[in-house]
Every structure is written in C-alpha cells, then in structure tokens.
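A.B. asks: return a 3D structure for these sequence lines:
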Amino acid sequence: MSQPTVAARRRALLFPTLRGYRREWLGADLLAGLSAGAVVIPQAMAYATIANLPVQVGLYTCMVPMVVYAMLGGSRAMSVSTTSTIATLTATTLVSVGVAADSDDPIPDLMALTLLVGLILLVARLLKLGSLVENISKATITGVQIGVGATVAAGQLPKLLGETENFSGHGFIRSIVAVVEALPGANLATVLLSAASIVVLVVVKRWAPRVPGPLIVVAAGILLVALSGIEAAGVELIAPVPTGFPPPELPSPAHLGGMLPGALAIAVMALLESAAVARGIRKPGETQIDSNQELLATGAANAIGSLFQTLPSAGGFSQSAVNQGAGARTQLASIVTAVLAVLVALLLAPVLSLLPQATLAALVLVAVIGLIDIGALVRFWRISRNDFWIATITAVVGLTAGLLPAVAVGVVATLVVVLRELNRLRVVTEAVVDGVLPIRLEGPLYTANVLANENAVLSAAAENPGIRAVALELSRLSATSVTVLDTLADLDRELASTGVELRLAAVPAEGAGIARRTSWFAGLEAQARVYPTLDEAVRAPVSPPSS
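C.D. replies: Got it, this is the predicted structure:
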C-alpha cells in the first residue's frame, strides 16, 4: 500500500512542469529551446571569460544544470545557466584565494566552488530557508548589480582595445587602471571590430528583440576571421575549444576554506536571481513559485553540474525572456537547449576556436550595461530613502572594496532594517472600560523585543491610575519561546505588585499549546484569566482585591 504512495511522490517531484503534457505544446517547446540556445550558448561562453576561464566552461554550463533544473524546478519557462552577476562573483572568489595567479589549471578549483555553492543551497533547502533568503531586499540586489555591471564593463574595456587579460575579478579600480594602460597600445582592427559588434548588439536589442543578436555577432566574428584573415592584423582569438565533453576531473579541496565566503555570496545571489526571474516570467494561472523547491532545483543543478566543470548556475533573465517569448510551455524547452549545447560541443568546437576575444567582450559589455540601473536609484530616492542608501552603499562598496564585501554589506544592511522594523513597538492602548485597560500588541513578540513590549505595557498601566486589570491581546503569539513566556510571567508579577490583574486574550492555539508547558500559563488558565477575545477579557467582572 505504501509503495504506490512513494512512487507517486517521486513522480510528483520529477519534471513537475511536464505533468499533463499536451502534444500541441511540442512545437512551441522545440522552437523556444532553439531560440533560447541561440542566446544563452554564446552568452554563457562570453560569461566564462569574465572569470578568466576557457569558453567551453560556459558551454558546459548550458548542459547539465539545465537538465537538472528541468527535472526539479517549478518555473515553466526559466532557462538556467550562468549569469553575469554569478560569473563576476566567481571571478572575484577565485582571485581572492589566488587561483588565477597560482594555478595553471583553475578547473578543479572551479569545480570545488560550484560544488560548494550547490551544497550550501541544498543545506538551505533542508533547513527550509527559502523564505528567509527572500528577506534580502530589492535595494540590495540593485546595489550588487550596479557594482557588477560597472566592474564587468570596466573589465571588458581592455579586451575591446586589444588587451588579452581580463580584469573583472580584480575589481573596478584595477580595471580602470588597466584601461588607461591599454590605451597607448590599442589595436585599430580590434577597436573597429569591437565597435561594430557593440552597434549590432544594441541595434538588434532595441529594434529587433526577437532576433538572437549574440548569435549574429558570434557568427559574424567567426566568418570575418575565416574569410578575411583579420587575425593577421592583431585581432586576438579565444583559446582553442576542445571537441566533446569535459574530461573527468576531481574538485580540488585546496582552497575550500578561502572560497566559503564567496560561495555563500554566490548561493545567495543564485537563489535571489532564480526566484526573481521565475516570479517575473510566471503567467497568471501557472503554479506559484515555491522558494524551497527552487533551492532544491538550483542546489542540485550546481552540485551535479560541478562534476562536469560548470560555472555556478542560476536562472538568467535574458535567455528566460527569449524562451518565454518564443512560446515555451514547459522545461522541455530547456532540455532542447541543453541538447543543442551538446551538439555544438561535439560538432562545432573547431569553428568556435575562430572566435575573436573582442566579440565576446562586446557581448559581455552590452549584457552587463543594463545592470547599471540608475533609474532604480532615482525611484528608491523618491519612495524610500532607506532603500536608496542600502543600494547606494552596496554599489559603492562593490566598486571600491569588491563585490564579496558588497554582498555582505547589503545583506547585513537589509537584516538591520528588517530587525528594526520587527522591533518597532506596536502597542495600541484603548479606552478604559469598567476599570479594565485594553491593550493590543499588534506586532510579533520574540526575544529581542519582548522586554520593550513589557515596559510599554507597564508604562500604559502607570499612565492610567485606578485601573484594576489589563486585558492584553496576544493574537500574534503563534510561535513563542521560553524568553517570551518568562517575560510575560514577569509582567504578570509586576502588575500584581501594583494591585492590577493581567488578562490574556486571543492567544492562538499554537502559542497556547507551547505556553501550557509552563506552570505560569497553566495557572493563568486555571484562574480563568485567558479569554478567547479581547472584548470578553474586558467585559469580565474584576475580582475584588484580596485583603
């Protein structure tokens, strides 16, 4: 009897977007998968260069993570590979532990980082922390993205001038210095190719958004090298791309401790970006996005993908928008994209080796410029100065101290705002009725604010001399702790010492169940001082004071 139930649960867990699949959806999913692939494959290859990694790493990231997310993820149209934010944080993390400088083969360290990100997300899923991570505000994300956009854009400028090294992982200031150093030796042919690629990408994005601009630019760059010999004019090409799948390697444990802060930042941004994209493209009537399910799917995509030399992965907005715009109905479209990436790796590696570095740099530059959202800062200033300063400080820290400190500062600033809001007293005192003072606690009670609430109730009682009882509504006490209950017991004693009786009202069943484990609350119920509603607590007769 139990076996069918277990099997049913497994079926419900795997490929949730394919349940109830209709044959008429197949054509739309195939077209969407091919359309998204035309954008995401060249884009992911370009993002690999942000971290000074071979372009095939970006290509591999379009395979396994997409299939794993399709098996477990809840968004019908989200396309999962890497993003500019995550690629930049990956570059920063690898540089911070010395991988870029000390290692001839960064792939084992990349695998360890991606595996660490996946494990962090899976642990967060076990602890059901999806909703907790969502407390990180849009202002924090905007600040990080502005820092990422400016840092990556500055890091690509030397490549657009003919410099071969990428500086994004070294921060915004070092990238600007590299631009100044590269100017005297700028290669004219590279500059012209870069400018033409940027113009094509901007024009296509602005006036023909359904056309895969990245694919056009990549194909044009390859054809230019193959037919014109522009390489002889000093245009640098990417490193040769190996044919086939990644060779087996094991993750390196050498820098795990040093990479942990970066892995935490990447995990946070992976969930936030995935959740934002999934909710942003969700259509009315589709299943609501479950943050804990997204933790599982994104965590598994990273953990399993790490064994295949992938970058940390998350939902990307641009390819997901293309996927949805082309009519994707389910995650079958992502599986089609992954198959296309496999075919590219098997058949087109020699062709990809003709790709100019400047073409990929132009693709990255145009993609990340959109992250510098000054309009969002203006909106924050107009609506919420707190959000404005969180976003601004996060962006400034990202541009000066680095992106990992920026994520930390943004998260801490958001938590401070959340805690300040939770700690704000919401004690509402009503008019005294027959010697009973009604008080509503309209905010949650927890360890950090219960003493302040107790003092507020005692002050309200002191401001109403002659009262014989305080009726305290605790409708928000669904969950409680020993600290909270002990403080309420202390409030009872303090009021009793002044001849005032404490009555509790509207205590939720969950909170009352925990509170009954204390002798104080059990005694309160025995004395009939716990009431279903505040009105009943106020109307009940007051016992005469004991002599």
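A.B. asks: drop to CA atoms for contacts and neighbour counts, all remaining ones
C.D. replies: Noted.
A.B. asks: in the stretch 151-300 of the chain, which spans are helices?
C.D. replies: Ranges of helices in the stretch 151-300 of the chain, per DSSP state H, counting those that start in this stretch, are 172-182, 188-207, 213-228, 256-281, 291-305.
A.B. asks: actually the stretch 1-150 of the chain, not the one I wrote
C.D. replies: Using DSSP H, counting those that start in this stretch, helices in the stretch 1-150 of the chain cover 2-13, 26-50, 55-61, 64-72, 84-96, 99-102, 107-126, 130-133, 138-161.
A.B. asks: CSV for these, including distance to Pro544 and mean neighbour count?
C.D. replies: Converted to CSV, these look like this (distance: least, CA to CA, whole Å; neighbours: other CA atoms under 10 Å):
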stretch, distance to Pro544, mean neighbour count
helix 2-13, 61, 11
helix 26-50, 76, 25
helix 55-61, 76, 27
helix 64-72, 64, 27
helix 84-96, 68, 25
helix 99-102, 77, 15
helix 107-126, 54, 24
helix 130-133, 48, 15
helix 138-161, 56, 27
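A.B. asks: and for comparison, fold this next one:
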Amino acid sequence: MKVSISNSFRTPCDIIKMPRSRRPASLTLALERISNIGFADVKHWCLRRLPILSWVPRYSLQENLLADTVSGMMLTIQQVAQGVAFAVMSSVHPVFGLYSSLFPPLIYAIFGMSHHVSTGTFAITSLISAGAVERLVTSNKENVSNSSQGFLGLSDFEMQRIGVAAAVTFLGGVIQISMCLLQLGSATLLLSEPVVSSMTTGAATHVVTSQVKYFLGMKTPYISGPLGMFYIYHYIFSNISSVQVGALLWSLFSIVVLILVKECNEHFRSKIRMVIPIDLLLIIATSLACYFVDMENVYGIDVVGPIPTGIPFPQVPPMDTLTNVVVEAFSFALVGYTVSIFLAYNSAKKFSYRIDENQELLAHGLSNVIPSFLFCIPNAAAPARTFLLYNNGAKTQVACLISCLLVLLVIYVIAPFLYWLPMSVLASIIVVGLKGMLIQFRDLKKYWNVDKYDWVIWVCTYLVTICFAANIGLLFGVVFSVAVSIFRLTRAKTMHGIQVNEDLNEDIKAMHSEYCNKVKVVCVGMPLFFLNIKKFRTEFMEIKNKILSRNCLYKHKETPLLSPVTNGDCAGDVSSDDISTLIVDCSGITFFDFTGAATLAQICMELPNQGTNVLLASCDVSLVDALQYSGFNIKNQLFFDSVKSALTAFTSKERRTITLEALESSDL
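C.D. replies: Predicted structure coming up:
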C-alpha cells in the first residue's frame, strides 16, 4: 500500500528538486535572487560591512604611518591609565580594564567607519556597569577574605564580579546589534546637541563624585539611586575627619601638574612636534616614589595592587545573570552609542568623510559581544581619547591598531609594575581627562544667546542627570526636547505676508498697487498637520478680517455718504464690490495630513461667502489631489502655478470688471 506524504513533511532538498511549476512562488523568487548574486554583489556587501577593506588598500605608509604611530603611542598611555581606572570604577579588578583596552578597539577598527573614534573603557558606561556589579555581588570583608584563588590568580569573588560586568557587556552588545538589524541608527535625529551636551556633563559630574573618595583617601560605602550623588557628599562631609592627608596631597599635586602641562601642550602645540606625555611620566614618577617610600604600609596610601599578566582563555558570560542586568544593559547600549555616534559625527564633519549610523551600531555591538567572552567591561568611544587622536594628527584606525599592540605589551610585561600606582593619582588622571566634558558648562552662554528654549533643555536635562543617572537624563532630555518642539510648533506663526516679486510685468504691479486694498499675498511657511492646524485657521481668519476691514475703510473714504455705523465691519450680506482676494503661496507646505488638507479645503469653500476669495499658488500635485479628495467641491480655477499667475488672473478680472462698469455707465 502506498502512503502519500504531505508537502509539509518534505525536506528542503525535496522542495528544491521539485519541478519549477510546482514550487511555491516565494521559494522560486528566493532561488532566483540567490542565483543572481554575483561577485560584484559579494564585494559590495563586504565593503559595506567590513569598512577596513575599503581604506587599507589605499593606505599610504609615507604620508600616514608616522602620524598614526605617534598617535598610537600617545593613545596607549591613555588606554592603560583609563583602562585601570575605569575598571576600578566598574567595581572589577584593574586587569579587566586592560583587556577592555585591547579587544574592543581591535574589533572596531575592522567594522567601524570612523577614522578617529577610539573605543575602549569609558567612565559613564563603567558607572552603569558598577550599579549591576554592586547590586548582584556585594562586597564585604568575609567573602573577600574567604574566597579561594582561581583563574589568573584572582579570587572567586573577583570572577563573580567580572561575570556580572561581562553579562552587561554581552547583553548591551546584543541590544546594539538588534537595533542595527531594525535599522534604528537614524533614531539619533531625536538627539539634539543640548541634550547630549547636558547628559555627558551630568555624567561627568557623577564620575568626579565617584573619584572624590580616592582624592581624600576615604573608605565610603557604595551609594546609588535617586539623589545618590548628594548622599555621597553628605557622607563625605559627615566623615571629613577620616581624610588621609597624604592622599589629598598626592591628588592636589597630580591635578596641578596635569592641568599645567596639558595647557602648555595645547598652547605650544604648533611649536613642538610631540606633546609631553605627562600621564605616563606622572604614573612612572608616583609609582617609583610610592615603591621606594613604601607609602602603602607607612602612610596607608591606597595603591592599584597586583595585576596578573597574560591573556585569559575565552569563557561564555553567565547567561543566568542576563535577566538581572536588563536595565543596566539597555542603559549602557543607549548611552554608549549616543556618545559614540556623536563623536563619529564630529570626526566625519571635521575630516570630510561619511559614516553610516547602522554600521556604527553593528561595529559597537560586535565590539561588546565578542570581548564579553574575554572578560571585558562595557566599552564605548571616549571623548578624551578621540580628541587626543585629533590633536596628534592621526589619519586612520591604524593608530588604534598600534595602540592595541602596545597595550598587549603592557599586559605581558609592564602590568606588574603598576602595583605601586596610587589610586589618588589615578583618580586625578580620570578627572583631568574629563575636562572636555566638564567645560561644556560654557555652552550655556551660547544657548542663551541663540535660543532660550535650548538653554532650558540643557539645564533641566543636567539637573535630572545629576539627580538620577545618565540613562534617565538622556531619556528625559529626548522626551522634554520633543515636547518643547511640539509646543513651539503649535505656537509658531504659520503664515506671513510677502511682497510682489520684482519679475512681474509693470502693468501687473501697477494694477496690484491700484487694487492693493482688495488683494493680499501670504505664504504658508510650515507643514499643515493636526498639531498646528488650529493655529493656521486662526491666523487665516485674522488676515481675512484685516483685508475686509481695510476694504471697508477704503470704501468709506471713497464714499463718505455711507453710514459709519458699521465701524468697518463687513459681516453680513456681501456685495460684489466688497469681495477681496487672498492669494496663498503653498510652496512652503513641505508635508500635510488629512486634517490639514481638509481644513484648507474647508477654508477655501467658506471664505467666498464671507467676502474673500482664496487663490492657491504653487501647490504640489499631491496637495491638489488631497484637497479634491477631502470631500469638498473645489473648482480648478482656484489653483495657479505661481503667485505671478494668480496676480495676473486677479488683475485681468479687475480689468474686465472695470470695462463692464464703463459699458453699463455709457448705456445709461
């Protein structure tokens, strides 16, 4: 007995082997598309998704290598210092900051489109990650002292902490890749400059607050949540007697030296070929001083501590932790990408090349997903490192690749010597490195002089950021700026009067001057949709009333015997002599919705009964169709190609009217 097999149980190979006539239409179309893929299509896809393939073949060793090498060496100093510092800020062991300074820049150089963005550890993302780490793996003396030594010589406690940070890195990268697949890169249009500026300034304020304990050498509990920054300062001032004088002196000395030397580098940049690497010199000098004086034991100065050497073996992040870090992952994905894409925009504008927002999402997503298997904390582009590449004349991502090689050398050779680096010096390097974000307070003057609304957005977003967190500040800033824009749109003037063009014929201009009391030309300078249509109708009626009032006043002057009781009010029965004309230039209507089209059509039908004819000039074809489709019987005589055509029709009509009146007078 034969058993028939349903089509739903056929394998893909059986379906492909089916005759062409019996194949599903969707399968046939898919097979045709696959068969039409050629070498050119594959090459285009590779160049689009692997931007490194487009610029490496054109790389000029003679023109670019020296500048990229110098920039890479200077970048390494920043990567190492910030990597160690931001790892501590992220509540994980400092060595994981070195790993995060090696693998993410390497991956971004392959997939990223910006030539000057430097990815790696970042203060804001480290603070976000620290929230998850401190919440899920709390620190106390008992679990630290009783934990066994394991991988890389680190305790199980340290491995649990980096496991949480790696989970945040992995999930945040997955979110960014998902945004790329959904083509959400263009959503950055919602991010205005005041929002990003205030959010980053507020986040930098949080970072400075997190480093105050290292400035003063104090032991403070981890405090987060709403108004957490103010609780930190309250705790510090309440325990001000526990400040270590040695740590405070190191901090003051480091900040003064860093600011002075960096200002000299900036001031004399045109006269010296290479800036003074003050960060590296300060790290070496303070580490040697701390080692020979034994400040850790004699004065109780906190130091970085032991850092293991070598690269870890890849390990899958703890997947059971992902559900517990969803909030931090979303915050990190959005805030990190926001700062990164704005740095990419600035570099592309400065050096005249193009970037793709969705490709940047993919690049940053892969720069987080892949390194999460190598114990890396959340990373993003950092303003300080990117500006360092600008100032040192970097040309391409080769500078970042050279930096990766030097960071690898640090991990295997130099890392153990960072043991004696004082934490107060490291905190000073972090805070001075945030100078570019902190001085954005100066933008307030610019916003106040240009647009008071932007000033209000900046201040409100900054206050929300310092009171809560960077992610909440970013969300508030976007929503608040959109709300302000809608408010301004609904209150903005939709129409304005225009002068008669100079290219009109002298006869037309003369006729317009003669009958200026009966015609007015206005321009609609905004889209017509439900948010501003009420304002549009109000302004339209105000203009109509002014025309009628002016027309009535003109008639009273010409005919003194008319009764003055009307006070210029022409409402009621309207004679043919009272009818005025309003020419509307519709070239400024960039888009419209049904409400806008229906309201405009209704106005065109109502005003002739109230003493005003409406002529529409420069209407788009879609607007004409929408007006006729709105259910109103609009005559074709209302539409003109230009204001000139409408004025010509108006003056011709007036001439015919005068001629008829003259004929009637002669007959009488």
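A.B. asks: one step back: quick one, which of the helices of the stretch 1-150 of structure 1 is nearest to Leu354 of structure 1?
C.D. replies: Of all those, helix 55-61 sits nearest to Leu354 of structure 1, with 12.1 Å by CA to CA.
A.B. asks: ok, back up a step: out of the helices of the stretch 1-150 of structure 1, nearest to Ser228 of structure 1?
C.D. replies: Nearest of those (CA to CA): helix 138-161, 19.4 Å.
A.B. asks: please state the offset of that closest one from the chain centre?
C.D. replies: Relative to its parent chain, helix 138-161 of structure 1 has a centroid offset of 17 Å by CA atoms, centre = their mean, to the nearest Å.
A.B. asks: that helix aligns to what range in structure 2?
C.D. replies: On structure 2, the counterpart of helix 138-161 of structure 1 by TM-score structural alignment is residues 193-216.
A.B. asks: re the thing from before, can you add distance to Val57 of structure 1 and mean neighbour count and give the helices of the stretch 151-300 of structure 1 back as JSON lines?
C.D. replies: Compiled in JSON lines, the helices of the stretch 151-300 of structure 1 are given as follows (distance: least, CA to CA, whole Å; neighbours: other CA under 10 Å):
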{"stretch": "helix 172-182", "distance to Val57 of structure 1": "23", "mean neighbour count": "18"}
{"stretch": "helix 188-207", "distance to Val57 of structure 1": "23", "mean neighbour count": "17"}
{"stretch": "helix 213-228", "distance to Val57 of structure 1": "17", "mean neighbour count": "18"}
{"stretch": "helix 256-281", "distance to Val57 of structure 1": "17", "mean neighbour count": "21"}
{"stretch": "helix 291-305", "distance to Val57 of structure 1": "11", "mean neighbour count": "26"}
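A.B. asks: switch those helices over to JSON lines; also include distance to Arg23 of structure 1.
C.D. replies: Shown next, in JSON lines, are the helices of the stretch 151-300 of structure 1 (distance: least, CA to CA, whole Å):
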{"stretch": "helix 172-182", "distance to Arg23 of structure 1": "50"}
{"stretch": "helix 188-207", "distance to Arg23 of structure 1": "32"}
{"stretch": "helix 213-228", "distance to Arg23 of structure 1": "29"}
{"stretch": "helix 256-281", "distance to Arg23 of structure 1": "23"}
{"stretch": "helix 291-305", "distance to Arg23 of structure 1": "26"}
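A.B. asks: what is the aligned counterpart of Thr392 of structure 1 in structure 2?
C.D. replies: Aligned partner of Thr392 of structure 1 by TM-score structural alignment: Val459.
A.B. asks: near its match, how many other residues are there?
C.D. replies: Using other CA atoms under 10 Å, Val459 of structure 2 is surrounded by 19 other residues.
A.B. asks: residues in contact with it?
C.D. replies: Counting by CA atoms under 8 Å, 6 or more residues apart in numbering, Val459 of structure 2 touches Ser198.
A.B. asks: buried ones in the helix or strand hosting it, by neighbour count?
C.D. replies: For Val459 of structure 2, the enclosing helix or strand under DSSP states H and E is helix 452-467. Under the neighbour-count criterion of 16 or more other CA atoms under 10 Å, helix 452-467 of structure 2 has 454-462, 464-467 buried.
A.B. asks: who wins for proximity to Ser318 of structure 1 among the helices of the stretch 151-300 of structure 1?
C.D. replies: Across the helices of the stretch 151-300 of structure 1, closest to Ser318 of structure 1 is helix 256-281 (CA to CA), at 9.4 Å.
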